[in-house]
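S.K.: pasting the structure only:
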């Protein structure tokens, strides 16, 4: 069974392989057919996210929760209703965060900055952009940001 150190080393090698593939130019000329394809894909994702947000907000409107709470009058039902509202809002928050990321990617595409890490300026690997077209950070910077966020949350 691999140790934690072995898993970390394997992940680092995988990241290095991705970064070596990123050496080819991945910024996109805003007028190119590739940019138009990317823009279409990003705009499609934008519409999907908006649809998800509208569906989530419509699915769990305030009246529905009020009916649930008033119907039983039980404190446990109140807690359940509050939990459902919180879960719904968490989903919407994640969708809004992704919506902002897509908007940012569309802006970078228009400015000719799409495909460059917003932190270090290096190229973002084509595989990463294919998997996550609105990625703003390369794998190394994203990993560091996530590690920093985790260590900050644990304080």
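M.R.: That came in fine, so what should we check first? Source: prediction; values computed, not measured.

S.K.: From now on I want contacts and neighbour counts done on CA atoms only, so please keep to that.
M.R.: Noted.

S.K.: For the spatially most central residue of the chain, give its distance to residue 62.
M.R.: Note on the chain: the residue nearest the mean C-alpha position is residue 98, at 4.7 Å, using CA atoms, centre = their mean. Note on residue 98: its distance to residue 62, by CA to CA, to the nearest Å, is 24 Å.

S.K.: quick revisit: residue contacts, the residue nearest to the centre of the chain?
M.R.: residue 49 (CA atoms under 8 Å, 6 or more residues apart in numbering).

S.K.: ok, now how distant is it from residue 83?
M.R.: From residue 98 to residue 83 the distance is 23 Å (CA to CA).

S.K.: Quick one: residues contacting residue 120.
M.R.: Here residue 120 is in contact with residue 141 (criterion: CA under 8 Å, 6+ apart).

S.K.: Regarding it, what is its secondary structure?
M.R.: Using DSSP: H, G, I helix; E, B strand; the rest coil, the structure places residue 120 in coil.

S.K.: measure it to residue 68 for me?
M.R.: 50 Å.

S.K.: Then residue 111?
M.R.: As judged by CA to CA, residue 111 and residue 68 stand 49 Å apart.

S.K.: ok, and here's another one to check against it:
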């Protein structure tokens, strides 16, 4: 566990709570507007051609991808809250060293210190990228 003061933990909890509420609201808005996109005007109820249908499909997929990203962020926030509860918050999951308070304020769900995160990104940068 990193050496975060109680005041620092309180600040991080506040940032996590604010971000959680923001993301929940974004998901609610996305779901509420799922059937009311601007592209409905383009394609109407029956697409005029395959290009219009493709555009409608792409925008629907984009909406789903945005919701997926937001759900992943909610899970990260919940995991960070659990690490706080279990006194495991602020420690790098790779090297065990403390994660800097400044990093945690900027990215409160961080699981790694800067150097381990850089190494992780170099190692896994091409993972899940399709190739021919």
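M.R.: Yep, that arrived. Model, not experiment: these values are computed from the prediction.

S.K.: sorry, back to before: map the residue nearest to the centre of structure 1 across to structure 2 for me.
M.R.: Mapped onto structure 2 by TM-score structural alignment, residue 98 of structure 1 lines up with residue 73.

S.K.: And the helices in structure 2, which stretches?
M.R.: Using DSSP state H, the helices of structure 2 run over 6-32, 39-43, 50-85, 101-106, 114-124.

S.K.: would you turn those into CSV with distance to residue 91 of structure 2?
M.R.: Shown next, in CSV, are those (distance: least, CA to CA, whole Å):
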stretch, distance to residue 91 of structure 2
helix 6-32, 13
helix 39-43, 46
helix 50-85, 9
helix 101-106, 10
helix 114-124, 11
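
S.K.: Residue 133 of structure 1 matches what in structure 2?
M.R.: In structure 2, residue 133 of structure 1 lines up with residue 108, judged by TM-score structural alignment.

S.K.: quick one: contacts for its match?
M.R.: By CA under 8 Å, 6+ apart, the neighbours of residue 108 of structure 2 are 12, 15, 16, 77, 80.

S.K.: repeat for residue 28 of structure 2
M.R.: Residue 28 of structure 2 neighbours (CA under 8 Å, 6+ apart): none.

S.K.: Next one: it from residue 41 of structure 2, what distance?
M.R.: Counting by CA to CA, the gap from residue 28 of structure 2 to residue 41 of structure 2 is 22 Å.

S.K.: residues near residue 58 of structure 1, how many?
M.R.: If you count neighbours by other CA atoms under 10 Å, residue 58 of structure 1 ends up with 10.

S.K.: What residue in structure 2 is paired with it?
M.R.: So residue 58 of structure 1 corresponds to residue 32, using TM-score structural alignment.

S.K.: OK, contacts around residue 81 of structure 1?
M.R.: Residue 81 of structure 1 sits in contact with 65, 68, 69, where contact means CA under 8 Å, 6+ apart.

S.K.: And residue 67 of structure 2, by the same measure?
M.R.: Residue 67 of structure 2 neighbours (CA under 8 Å, 6+ apart): 27, 30.

S.K.: could you measure the residue nearest to the centre of structure 1 against residue 146 of structure 1, distance?
M.R.: Distance of residue 98 of structure 1 to residue 146 of structure 1, given as CA to CA: 16 Å.

S.K.: Repeat that for residue 137 of structure 1.
M.R.: 11 Å.

S.K.: and if you look at residue 43 of structure 1?
M.R.: 26 Å.
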